[in-house]
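**Student:** With the input below, show me the fold.
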Amino acid sequence: MECVKRIAQSGRTVVCTIHQPSTVLFELFDKLLLLQSGGQMVYYGPLGLESVEMLEYFGQFRGLPPLQRGENPATYMLNCIGAGTNGPSVDVDFADSYTTSPLGAINASLIAASCAPTRPHAMTTLRTHDAVSFLRQVQLLTGRQWTMYWRSPTYNASRLALVVVLSAVFASLYCNSRIESVMDVVARMVLIFTGVVFISVSMMSTSIPYMAKFRGVYYRERMSSMYAPSSYAIALFVVELVYATVLATIYFNGWYWLVGLSTSPSAYLWFWLVLSLSMAMWSYIGHLLVFALPTFQVAVLLSSGLAALLFVFSGYMINGNTLSRGWRWMYAASPLHYTFEAILMTQFHGDNRLVANPLSSPVHMQPVEDFVGAFFAHSFDYANRFYDAMHLGVILVVIQLALLLCLAKVCHLER
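**Tutor:** Have a look, this model is predicted:
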């Protein structure tokens, strides 16, 4: 009951039933509403400390026995009005007595005052369907979403642990190694590729079960018209973007400086920016799958297939220039294509270190930048880095619009 009381004090409505309350539980309540058989009110007022005010009210009736030592006040009041195991103690119409009592008159006047209009013939009209403005909805929902994330340690702790473990693994694999041949350059590209793919897909796979828990709650609130779907989408976007950026910063700095990547501030910032966008984007893809598909299991299965498909058309495994015309649209649509191009081209841009190419005949020395460009048959270009960032931004907007459409129009509730 102390827990229920704290919930009520926070402004939430609590409806519960208590059968045969003990004296301690009964005296936790502030006020008592007592009805006799037939639904007639026989008492409404404060209980008082140790039920003293309720006992004083029933003590005014002649013939009613006083409360015995150790007797439960709840049992006593029921016996007084004849609702206990015995019949009524006195021949009194308690409902009529309450109506004509000073307590009944005070309560009646309070009811009349609360029912009276503040101004004669005043009518309340709302200019919009919503009780509060759109910005206020976004503010409140963002605060609630932030609290929900903060109160979900299993979700965020698992993501943080994954970030730390993957960072430590990649750092230990390439720690203090140097680039001396093209194989070392390929190893760095593999590191960037696997490092980005692993953490991005993990963000999607962890976001799906988390959002699935709250989908039913959202449906109930949407049907009650508590807020606009767009305000919910914006709140979810903002909070997830903050968490993804923080996780990307921790993950990225855990291994970047230990594996021999570029020390250029520009390359560092590009890597951090694109990785943050990628991690956030894959989380949003998980959100979209949860609200677009009927079940959590279907979302998980489709997410695996989607990740594999976008991986194939990223331009790393299959050169974009060698794809048949019928599949080039997938190469243009894959966000991994823009992610890798922006990161790889900024990492190795201006790298004039000469490395031996053992695959050439005869073996000759080649600048790292030239080798990376030739590795992708010049389908990746440093000049496209701003277009890559722009394309990632457009894909983010498309995902959010699709999510908003699902939030507003799609419902998978089963009656």
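**Student:** C-alpha from now on. contacts and neighbour counts both.
**Tutor:** OK.
**Student:** Please, where are all the helices along the stretch 1-150 of the chain?
**Tutor:** Chain-ordered helices for the stretch 1-150 of the chain, with DSSP state H, counting those that start in this stretch as the definition, fall at 2-9, 23-26, 52-59, 73-80, 94-100, 102-115, 134-150.
**Student:** Nearest approach to Ala307 belongs to which of those helices?
**Tutor:** Taking Cα to Cα as the criterion, helix 134-150 is the member of the helices of the stretch 1-150 of the chain that comes nearest to Ala307, at 25.0 Å.
**Student:** what sits up against that closest one?
**Tutor:** Asn156, Tyr227, Ala228, Ser231, Tyr232, Ile234, Ala235, Leu236, Val238, Val239 (Cα atoms under 8 Å, 6 or more residues apart in numbering).
**Student:** this one as well, want them side by side:
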Amino acid sequence: MKCGGQEIYVRPFGLHYCHLIKYFESIKGVKKIKDGYNPATWMLEITTSMEEIALGVDFTTIYKNSELYRRNKTIIEQLSKPPPSSKDIYFPSQYSQSFFIQCMACFLWKQHWSYWRNPPYTAARMLFTVVVALTFGTMFWDRGSKIEKQQNLFNVMGSMYAAIVFLGLQTVSYVQPVVDVERTVFYRERAAGMYSASSYALAQAVIELPYGFVQAAVYSVIVYSMIGFEWTAAKYFWYIFFTYFTLMYYTYFGMMSVVLTPNHKIASVVSIAFHALWNLFLRFPIPGPRIPIWWRWYYWACPMAWTTYGLVASQFGDVIKDMLDTGLTVEAFTTCYFAYKHDFLAELAVGVVGFAALFACIFGFAIMVLNF
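**Tutor:** The predicted structure is shown next:
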């Protein structure tokens, strides 16, 4: 082919390019090839646009008017007609491997090595988590055990609220560029028929689980011990549980925002807008009972509100021994002021898991049906 994708020669080259050389040397004005000269280089030199102008010929027109072109067309027509006894090619499935094998290939091979060899994402994510944990731990040192005043309780709750905001924003901003790059690779590999969109989406969601757990465990150990929350198995379990699934639904929300938009820059703008709206209905800056009744439905649709509710209710919702300076127990104050109830923890757990699952499912559906 020459510039523009136009055909000038279609035929096997032959031994030592004999057919190619014979064809072009038969054209009037084309210089002969020298002994020992590279046939490929010679062919490129004689078929340039400058050579066509100098010779006053068009190699495309010459080829289309040649016997070689007519013979090729005849062969194509003959081969395009299947024999009478032949059957159409049939494959029982679109992909050569089962869905399970596709998932294992995407998870154990592709995503595993992709994340392991991406320290700017994985290592920086862990480093930021440690920095945030140490910052909040030193700022609110031993505040969790000193809640005899209402302001002290607000301070501890403020540390939970600020941590959600910090970790949430950073988690979303870290994952979005990674998913954007992986999506480009996925489009190419899907077109090649390597694996289905559903197996890719499942592997992309599952690979985040261990990294999110390590992140949540590191953060929880540092913050829980430095702030001085009550060391009981149940309270620590609930703390790490809500921290873990908060990180996961933020991660899946960032992934979802990328696949619903053309690129991660637009996804970043959209996710920040949603985060600001969630922050308004968190039930901490404005307690739930004080939100206008026509807006109270929205804080149940706000995942951050479920996390804050779960963290506060699990740590202070059953504290009946400590009295605040207001004369109320900690349990009574959180119930009256914020409408937080300790016996609602099971529903809160289902809620944060549900938000993570919802965002992951939307991510999987969007990657299957949308193509940017």
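**Student:** Any idea what the TM-score comes out to?
**Tutor:** Once superposed, the chains reach a TM-score of 0.74 (TM-score structural alignment, normalised by the length of the second structure), with 301 aligned residues with a Cα RMSD of 2.6 Å.
**Student:** what do we get in the second structure for Ile199 of the first structure?
**Tutor:** Correspondence of Ile199 of the first structure to the second structure, assessed by TM-score structural alignment: Leu167.
**Student:** Secondary structure element holding its match?
**Tutor:** Element membership for Leu167 of the second structure, per DSSP states H and E: helix 150-191.
**Student:** burial count for the aligned partner of Glu189 of the second structure in the first structure?
**Tutor:** For Glu189 of the second structure, the aligned residue in the first structure is Glu221 (criterion: TM-score structural alignment). Number of residues near Glu221 of the first structure (other Cα atoms under 10 Å) recorded here: 13.
**Student:** Identify the residues contacting Glu221 of the first structure.
**Tutor:** If you count contacts by Cα under 8 Å, 6+ apart, Glu221 of the first structure has them with Tyr227.
**Student:** re the thing from before, please pick the buried ones from the contacts of helix 134-150 of the first structure.
**Tutor:** Applying 16 or more other Cα atoms under 10 Å to these, the neighbour count classes Asn156, Tyr227, Ala228, Ser231, Tyr232, Ile234, Ala235, Leu236, Val239 as buried.
**Student:** Just the ones of the residues you listed in helices?
**Tutor:** For those, membership in helices holds for Asn156, Ser231, Tyr232, Ile234, Ala235, Leu236, Val239, with DSSP state H as the criterion.
**Student:** Now flag whichever of those is closest to Leu261 of the first structure.
**Tutor:** For Leu261 of the first structure, the closest of those turns out to be Asn156, at 28.5 Å, with distances computed as Cα to Cα.
**Student:** ok so, going back, pick out whichever of the contacts of helix 134-150 of the first structure sits closest to Leu269 of the first structure.
**Tutor:** Within the set of the contacts of helix 134-150 of the first structure, Val238 lies nearest Leu269 of the first structure; the separation is 21.1 Å, counting by Cα to Cα.
**Student:** what's the counterpart of that closest one in the second structure?
**Tutor:** Looks like Val238 of the first structure aligns to Val206 there (TM-score structural alignment).
**Student:** ranges for the strands of the first structure?
**Tutor:** Shown for the first structure, the strands assigned by DSSP state E span residues 31-36, 40-46, 354-357, 364-367.
**Student:** before we move on, the earlier item: so can I have JSON lines of the ones in helices among the buried ones among the contacts of helix 134-150 of the first structure showing distance to Ala356 of the first structure?
**Tutor:** Converted to JSON lines, those look like this (distance: Cα to Cα, whole Å):
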{"residue": "Asn156", "distance to Ala356 of the first structure": "44"}
{"residue": "Ser231", "distance to Ala356 of the first structure": "56"}
{"residue": "Tyr232", "distance to Ala356 of the first structure": "55"}
{"residue": "Ile234", "distance to Ala356 of the first structure": "51"}
{"residue": "Ala235", "distance to Ala356 of the first structure": "52"}
{"residue": "Leu236", "distance to Ala356 of the first structure": "49"}
{"residue": "Val239", "distance to Ala356 of the first structure": "47"}
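**Student:** Nice, that's everything, thank you.
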